[in-house]
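[1] Need a 3D model of the sequence below.
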Amino acid sequence: MPVVPADEPAPVPSAAPPSGAHPLRVAVVGAGPAGIYAADALTRQDAVPVAVDLIDRLPTPFGLVRHGIAPDHPKMRAIRDTLHRSLEHPLVRFVGNVDVGSDITLAELRRHVDAVVYTYGASLDRRLGIEGEHLPGSLAATDLVAWYTGHPDADRARVEAALAGVRSVVVVGVGNVALDVARVLSRTPEELEPTDMPQHVLDVLAAAPVEEVTVLGRRGPAQATFTTQELRELDGLADATVLVDPAELELDPGSEERAATDRNVSRNLAVLRGWADHTATGGRVRLRLRFFRRPVRLLGTDRVAGVEVERTAVDGDGRAMGTGELEVLPADLVVRSVGYRGLPLPGLPVDERSGTVPNEAGRVLRDGEVSPGEYAAGWIKRGPSGVVGHNKHDARETIASLLADAADGVLRTAGPVDDLVDTLVARGVEPVLLDDWRAIDAAETALGASRGRARTTLHERETLLAAVRAAAARS
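    Predicted coordinates:
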């Protein structure tokens, strides 16, 4: 359906306080970790009766746990088993395949519920802003990750064209996502075969003749944001050798001080220094970690052929300063992984610079004033930082604000209104509920079993919905 321009948000009704007969109805927009943790925080308390609709535009829950954590991290992806328990709570209703802003406007949604919690994350990538970034063979990490995790919106044709014949890859960024990309591209087909990647992803990666992957950081190793666990995994690949330049591990006084006070930095440096004597081995992928280098332009005509980089130095404030010294790195593929920012929903303010919804302790601000009944949690609240578990504390803070507002009479129930799902169905929308998700889950498990795996991800929206319809026809 086309996007419907948003009206002004509906005012919070002035009616009865929440009761067992008329609980506080809360819509949580986004069924990733932040949204599920918010639903969990709402249902774990007993001071205010609640009923929660957990809405997502995809037919599947779990957000970045499903479509962000790399498929070769099965232990980390297993967190969805924990999250699933919250979906099964009797006061929580999963409502997938519903796009707020298209299938229902924000103003309409607010008329169905007493409060809305926005937890839909930060899905837009940040660009490098350099010459040649538009060339084929230049991708955002968000594009590549969406493709190899089987996201329904992945641009399969563009990504697969970029990977065709690739031998040299440059990944710009030194966070965990950058390391995920480098690791996945450096793995052998045999290492990736047991994962839940869609079959076409496995086929394309198996055919890509990658020989060298360079991870590029514009500052030094003391300023890198990857975690030690992610870093160590690079040295366990079956057919890749991690290479670092010992000269790039030398620290200025400011970086030495940072390493002395930050355990993650000191552990990272210990790992990197342990690799300083590695040498390239014939027939193995060379996985290089380069520091003090920033891209200044991508080279090529029909597609990317290389990256011109400038050597940098870190100043006293930890900023990267150019030195004017240039070099060219060969590259058939450049993947930028330099951050994320949030998209605004129609009718919801988002700060363009930070990519977050303005808020105070999770309470949404409109024109500097608290907007009663609107809250934010997760990356759209605080920005793209932290690991999955950080969303739990973040969601608890937001829900504490919501519950305080309910206790203070700011939030009050409006009494019976039309059911959200009934309204959506009447419009021709096909909402996916929990039993429908179970049908998708079963279909993916069965497909994986047919190929000797625990699961194979269904990547097309219509295929996901077909699994729902097939299960409904059998019941």
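[2] C-alpha only now, for contacts and for neighbours.
    Noted.
[3] buried set for stretch 357-369?
    By 16 or more other C-alpha atoms under 10 Å, the buried positions in stretch 357-369 come out as V357, P358, N359, E360, A361, G362, R363, V364, L365, R366.
[4] Among the residues you listed, list the two that are farthest apart in space.
    Taking C-alpha to C-alpha, the two most distant members of the buried residues of stretch 357-369 are A361 and R366; they sit 14.1 Å apart.
[5] So D53: helix, strand or coil?
    strand (DSSP: H, G, I helix; E, B strand; the rest coil).
[6] how distant is the top helix by length along the chain from the center of its chain?
    With secondary structure taken from DSSP state H, the chain has its longest helix at helix 390-407. Offset of helix 390-407 from its chain centre (C-alpha atoms, centre = their mean, to the nearest Å): 22 Å.
[7] Mind checking what helix or strand follows it in sequence?
    helix 420-426 (DSSP states H and E).
[8] what's next to that following helix, contact-wise?
    Residues from elsewhere that reach helix 420-426, judged by C-alpha atoms under 8 Å, 6 or more residues apart in numbering: V95, D103, I104, L109, H112, E430, P431.
[9] Same question for stretch 170-180.
    70, 141, 181-182, 213-218, 224-227, 230-231, 234, 295, 307, 331, 333-338.
[10] Compute the first-to-last residue distance for that stretch.
    13 Å (C-alpha to C-alpha, to the nearest Å).
[11] now the other sequence, so there's something to compare against:
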Amino acid sequence: MRHFAIVGSGPAGFYTAEALAKAYGDQARIDILDRYPVPYGLIRFGVAPDHQSLKAVSKRYDKVTDEPGVDFIGNVTIGGDVSVEELLALYDGVILAIGAPHDRKLGIPGEDLPGVVGSAEFVGWYNGHPDFADLDPPLDGTHAAVIGNGNVALDCARILSKTQREFEGSDIVGHALQALESSAIRTVTILGRRGPHQIAMTPKELGELGHLEESSPVVEAADFPPVEADDALEPGHRKSINILREFAATPPDASKPKRLVFDFFAKPVRVEGDGKVERIVVERTELDENGAARGTGERYEIKASLVISAIGYSTPQMDGVPYDERGGKFQNKGGLIADRLYAVGWARRGPTGTIGTNRPDGYEVAEQVAAAMPAGSGNDREGATGLKRLLAERGVMATDYDDWRKIEETEVGRARPGSPREKFVRVEEWLSALGR
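    Next up, the predicted model:
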């Protein structure tokens, strides 16, 4: 019997478990570990609460845990409760699927001023992540800025621009809904160093901005290259550009009090304020011959009492695991870090791709594992039996999938009208729901 530990219960972790279960059948035991008592990672804490159709992929993950050889072990911190080295002693293979939950720094003066937050923090705040439940972003000013030109930037800008009624059917947590209801923000500026053709925004997320109840998108037509240049774009990207062109051609709705402003060719160079953020100094850019942004020397200021940085993420370092500082991920070759130690998902390739991208990635790494460690061979390691004994000795209250079902049932039962659930936002609350 082979024993495998997958560290991280987000999309990459579940797809890898699914692939290993198919490869080994009843010849392997697969444990999905997570630092929190509940599973799903990015699906629970990262996907926007008003995008419930994307969260529905968790139903597929539920089926993975129905496999007789797959288990979930939650509330376990790798590097704290147990080390990677100890896992390798207990399991035939260890696959790190911890994602990239840390915000990348802007690297400009003033980014440490109160009121400047990373998108992982802000998204975690409105999604009920326990690390960010007490974030309390400043919403008492009239202007906010979001730095970045990807879908996460759009999510943050959209959440800031919605009315309470537009959150019906979502699972945005109560503390965020209450704070947003009394928000004074009327203008959200989305800053991008390059132009419309260089965005990483998908049509669905862009299109939503044209249907907000109280906010209108604002795009400058002068920021676009000639329309003929769109022909060279991929179909999906071309559709996104068409949406932006439509925004540029449509005057803002005067009946709507809020504005969502796209400021392209804008590079933040400094955040300023007296004890807290009040404005961003931006340098106008242009594209060089390689398509990179270069400064023109022209500078201007953008008013903002809240700044959200959405410029990318990095995987946290772990003791004994080689790390790629530049890429913000573990050093690996096709997923292999070291003997019997693998990385998958964003921990392997960096923060790129969609949720679905993790499926082929997980299957590719699972194939490597199966080739290196065929069923019916190898050492007789303890796997979950040894891990649970070790955790019990250290006083760690691990959870399993049955525990998660009880937590889920409680969250569903405490939902406000029209919402699928009201999430607990602290580890103690999760454990209390289990009577612990």
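[12] what's the TM-score here?
    Here the TM-score for the pair of chains, by TM-score structural alignment, normalised by the length of structure 2, is 0.96; 434 aligned residues with a C-alpha RMSD of 1.8 Å.
[13] if we can go back for a sec, filter the contacts of helix 420-426 of structure 1 down to just the ones in helices.
    Checking these against DSSP H, those in helices are L109, H112.
[14] Now compare the contacts of helix 420-426 of structure 1 and name the two farthest from each other.
    Checking those with C-alpha to C-alpha, the most distant pair is H112 and E430, at 17.9 Å.
[15] quick one: which of the two has more around it?
    A direct count of neighbours by other C-alpha atoms under 10 Å for H112 of structure 1 and E430 places H112 higher, at 20 against 17.
[16] mind listing what that one touches?
    V417, D418, D419, L420.
[17] how about R66 of structure 1, what does it touch?
    Contacts of R66 of structure 1 (C-alpha under 8 Å, 6+ apart): R77, R80, T149.
[18] Hmm, the first one is touching I69, no?
    To tie it back to what came earlier, the one meant is R77 of structure 1. Yes - between R77 of structure 1 and I69 there is a contact at 6.5 Å, judged by C-alpha atoms under 8 Å.
[19] what do we get in structure 1 for I78 of structure 2?
    Counting by TM-score structural alignment, I78 of structure 2 corresponds to V100 in structure 1.
[20] For burial, what's the neighbour tally of the counterpart of A56 of structure 2 in structure 1?
    Under the alignment (TM-score structural alignment), A56 of structure 2 maps onto A78 of structure 1. When neighbours are counted by other C-alpha under 10 Å, A78 of structure 1 registers 12.
[21] And A78 of structure 1, how close does it get to G96 of structure 1?
    Distance from A78 of structure 1 to G96 of structure 1, by C-alpha to C-alpha: 21 Å.
[22] now swap in D56 of structure 1 and tell me
    5 Å.
[23] what do you get for V421 of structure 1?
    Distance from V421 of structure 1 to G96 of structure 1, by C-alpha to C-alpha: 10 Å.
[24] which residues do these two both contact?
    With C-alpha under 8 Å, 6+ apart, V421 of structure 1 and G96 have common neighbours P431.
[25] And the two? Which one has more around it.
    For V421 of structure 1 versus G96, neighbours defined as other C-alpha under 10 Å are more numerous around G96 (24 against 18).
[26] P330 of structure 1 pairs with which position in structure 2?
    P330 of structure 1 maps onto K303 in structure 2, by TM-score structural alignment.
[27] How about the contacts made by its match?
    Contacts of K303 of structure 2 (C-alpha under 8 Å, 6+ apart): H143, A144, E278, R279, I280.
[28] now that we have those residues, which one has the most neighbours?
    A144 (27 neighbours).
[29] Provide the aligned range in structure 1 for the one helix or strand it maps to.
    Take DSSP H and E as the rule and A144 of structure 2 turns out to sit in strand 143-147. The alignment of strand 143-147 of structure 2 onto structure 1 (TM-score structural alignment) covers residues 168-172.
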